[in-house]
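> sequence below, structure please.
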Amino acid sequence: MTEVELRHLRTMAAIAEEGTFGRAAVRLGYTQSSVSQQVAALEKAVGGAVFDRPGGPKPVRITALGEVVLTHGRELLAKAEALGDAVDRFRAGGGRIDIGTFQAATNLILPGVVRRLLDEHPGCDIRLSDVDPADPGADRRDLLFHYDRIAGDVEHIELLEEPYLLVAAAGTFPAGPVPVKRLDETPLVAWPPTPHQKRLERALAEGGARPRIVFRTGGHEAVLSMVRAGIGSAVMPALALHRSDVWSDERLTVHPLRPSPATTWYLYWPAGRDRSPLVTRAVDIAVETARDLMTQMHRRAQRRP
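Predicted coordinates:
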């Protein structure tokens, strides 16, 4: 059997439902001769007649072979219609998107991305997963938020550059920026030696400071609690303080560091892969949200006495 075309099956179904070639032609917007040609092509493809043609105005009758062809043909037409609908939804942003993320991006950027995608495309399928820093898997996801450079066949944009800030008990340091060298042998509360924390401590060492780590604990609030308790200061990413009450806490002061260590947030996607409308929209929202975050952070820092 040679290849059967969907348009031939569609014409056959219309004839079976309308009863005559003429009415099927009107329904489909074809000429009657075009309908006859398509049926002839279908019969050639399947190797036999699919309709008995009594002639004149009498309705055509479907043959036994035609019943087999029509039964399976309708299934193919339904699948083709479903495929067309799926492609249309995909082009309109109704597909699936897999996003890898890390904690800070999850807290500060991802909620806005997810909320706006669902508002704009209620049928989209958003799948989120936490990133393993040792194996971020940028090639396995449509998008990946990460705070480090990734080698391999990926493309990226820089979302923002996040400075580190010094948080100390009030009166520990003079107001204003603090030189990194001033932190040499200074008691600090710090995170456990995660890859992120190790990079920070290397940056401090390159700036001439090897602080005395008096306590390591996970979680930004736990670190701040220990600073409030008075056992040491802390060097923290600026956006970790974005929604914190540290800015209004009279027991604490926040200082820029000079030179300022910083970490860059990136958004990755596999190189060479066509980005769907949903992925493209997610990138646009992430860039906009990151820009707004940085604006808010700078304004807050300027208002700090």
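> alpha carbons only for contacts and neighbour counts from here, please
Noted.
> any idea which strand is longest in this protein?
What stands out as the longest strand in the chain, according to DSSP state E, is strand 154-169.
> for that one, name the packing helices and strands.
helix 220-229, strand 234-237, strand 252-258, strand 262-270, helix 277-303 (3 or more Cα pairs under 8 Å, 6 or more residues apart in numbering; DSSP states H and E).
> what residues does it touch?
Here strand 154-169 makes contact (Cα atoms under 8 Å, 6 or more residues apart in numbering) with 138-139, 178, 224, 227-228, 230, 232-239, 251-257, 260-271, 286-287, 290-291, 294.
> ok, back up a step: with distance to Arg10 added, can I get the helices and strands packed on strand 154-169 in CSV?
Supplementary listing: the helices and strands packed on strand 154-169 in CSV, determined by distance: least, Cα to Cα, whole Å:
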stretch, distance to Arg10
helix 220-229, 63
strand 234-237, 62
strand 252-258, 70
strand 262-270, 39
helix 277-303, 31
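> and the ones you listed, which is most packed in?
Comparing the helices and strands packed on strand 154-169 by mean neighbour count (mean count of other Cα atoms under 10 Å), strand 234-237 ranks first with a mean of 23.
> second chain to compare with the first, below:
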Amino acid sequence: MGMAEASFRQLAAFVAVAREESFSAAADELRYGQATVSQQVAALEKHIGARLFERPGGPKSISLTPLGRVLLPQAQHILEHVTNVELDIRDVASGAAGRIKIGTFQSVAVHLLPAAVHALRMKSPQVTFSLFEGPSSEGLIDLLLDDELDATFIEGTSSDPRLDVTKLGTDPYLLLIGPDSELLELVHEDSLPITALDGVDLIGQPALTYQDDVDAFLRSNGITPRYLFRTVDNGAVQAMVRSGVGPAIMPRLAIDMQDADITTVSLSPNIDPRVISLVVRHDDAAIPAATAFAAAAREAARAVLTSGR
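Predicted coordinates:
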């Protein structure tokens, strides 16, 4: 037998008696009966194989033996450590702490994610984050299901029963026109007829992004898309437009709307806005901090996106 057999309650009783120098006072502190405290200390002494207290009897206070004085700081450290572990577990279980692995894509990472992170940190400052930017919503969902992510933003929605999907809102598409483009003469009431893009060289993104929806929309209106330049970098797309290389169709969230050299207009008819959602694993598979982050993302989306309701 030895310390390995000592229990948390035995150590707590020992520390309380040492602090109060009295079994009865320790019992009051711990809200145990005095007999229970005496039994816990006696059991601890039995495990160790030696007395921890001098018990003189009468009015004299009890005192620690030399072995008791050695054990006391170690017992206090163990109790403090166990208490901290319990608090950490409680915080993680409630969503007040923990590390969240978040999947995202470029425009959300720039314009929506910072507000969501800030909102959660204001309520739960112990929560930390790691970020993964994925090329496609399908790939991000796969990472979520493989437990590589705790939550992810996606374009569109998902009907997978293993997932909880929150529609955050919609993001309208706009046409970006450079400062010297002839297309500016065709703009009427902040709108450009889609037919004006027939035969125009465009700037765009590669497949696997929102570009697939843009291309399908153009083809459905009898326009074969032609691209001079493709890049996944939203800023590079906008820079090409600004330099007069060609126009681009982008979701509003992907655009720097403060760029004075760019004119943004809607198309007529216009492409349906993209849906932006946040996804976590269903029910108990989602960590509490991820659920708390979903609530923060909904709050942030109200200021950034068109209402999803």
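> angle of the longest strand of structure 1 against helix 277-303?
In terms of direction (axes from the mean of the first three to the mean of the last three Cα atoms, to 10 degrees), strand 154-169 of structure 1 departs from helix 277-303 by 20 degrees.
> heading C-terminal from strand 154-169 of structure 1, find the next helix or strand.
Using DSSP states H and E, the helix or strand that follows strand 154-169 of structure 1 in sequence is strand 178-179.
> average gap between that following strand and structure 2?
When structure 2 is superposed, strand 178-179 of structure 1 averages 5.7 Å from its matched positions, counting by mean Cα distance after the TM-score superposition for structure 1.
> the helix or strand just after that strand against structure 2, how far on average?
Sequence order places strand 187-190 as the next helix or strand after strand 178-179 of structure 1, per DSSP H and E. Superposing on structure 2 places strand 187-190 of structure 1 at an average distance of 2.2 Å from its equivalents, by mean Cα distance after the TM-score superposition for structure 1.
> elements contacting strand 187-190 of structure 1?
Under the contact criterion of 3+ Cα pairs under 8 Å, 6+ apart, strand 187-190 of structure 1 touches strand 212-216, helix 220-229, strand 234-237.
> at 6 Å what do you get?
Judged by 3 or more Cα pairs under 6 Å, 6 or more residues apart in numbering; DSSP states H and E, the packing partners of strand 187-190 of structure 1 are strand 212-216.
> need the three-state assignment for the residue lying farthest from the centre of structure 2.
Farthest-out residue of structure 2 from its mean C-alpha position, per Cα atoms, centre = their mean: Gly58, at 61.3 Å. Here Gly58 of structure 2 takes the coil state, with states given by DSSP: H, G, I helix; E, B strand; the rest coil.
> map it onto structure 1.
Alignment note: Gly58 of structure 2 maps to Gly56 in structure 1; criterion TM-score structural alignment.
> how far out from the middle of the chain is stretch 245-255 of structure 1?
35 Å (Cα atoms, centre = their mean, to the nearest Å).
> give me the element Gln197 of structure 1 is part of.
helix 195-206.
> report the mean deviation for that helix after fitting onto structure 2.
Helix 195-206 of structure 1 sits 3.2 Å off on average (mean Cα distance after the TM-score superposition for structure 1).
> list the buried ones in that helix?
For helix 195-206 of structure 1, the neighbour count (16 or more other Cα atoms under 10 Å) marks 200-201, 203-205 as buried.
> same thing with stretch 43-55 of structure 1?
Buried residues in stretch 43-55 of structure 1, defined by neighbour count with 16+ other Cα under 10 Å: 43-44, 46, 49-51.
> how long is it end to end?
18 Å (Cα to Cα, to the nearest Å).
> longest helix in structure 2, please.
Of all the segments of type helix in structure 2, defined by DSSP state H, the longest one is helix 66-94.
> which helices and strands does the helix or strand just after that helix pack with?
Later in the chain than helix 66-94 of structure 2, the nearest helix or strand by DSSP H and E is strand 97-104. Helices and strands touching strand 97-104 of structure 2, by 3+ Cα pairs under 6 Å, 6+ apart, are strand 126-133, strand 151-155.
> what does strand 97-104 of structure 2 rub up against?
Here strand 97-104 of structure 2 makes contact (Cα atoms under 6 Å, 6 or more residues apart in numbering) with 91-92, 126-133, 149-153.
> from these, which single one is nearest Glu80 of structure 2?
Asp91 (16.4 Å; Cα to Cα).
> now do the contacts for that closest one.
Counted by Cα under 6 Å, 6+ apart, Asp91 of structure 2 has contacts Ala97.
> about what we covered before: and the gap between the residue farthest from the centre of structure 2 and Ser22 of structure 2?
12 Å.
> what does Thr306 of structure 2 give?
Distance from Thr306 of structure 2 to Ser22 of structure 2, by Cα to Cα: 67 Å.
> and if you look at Ala35 of structure 2?
Following Cα to Cα, the distance that separates Ala35 of structure 2 from Ser22 of structure 2 is 12 Å.
> more neighbours, these two?
Of the pair Ala35 of structure 2 and Ser22, Ser22 is the one with more neighbours under other Cα atoms under 10 Å, namely 17 against 11.
> grab the nearest non-local neighbour of the aligned partner of that one in structure 1.
Aligned by TM-score structural alignment, Ser22 of structure 2 pairs with Thr20 of structure 1. Sequence neighbours aside, Pro59 is the residue nearest to Thr20 of structure 1 in space, at 5.3 Å (criterion: Cα to Cα, 6 or more residues apart in numbering).
> alright, I will stop here.
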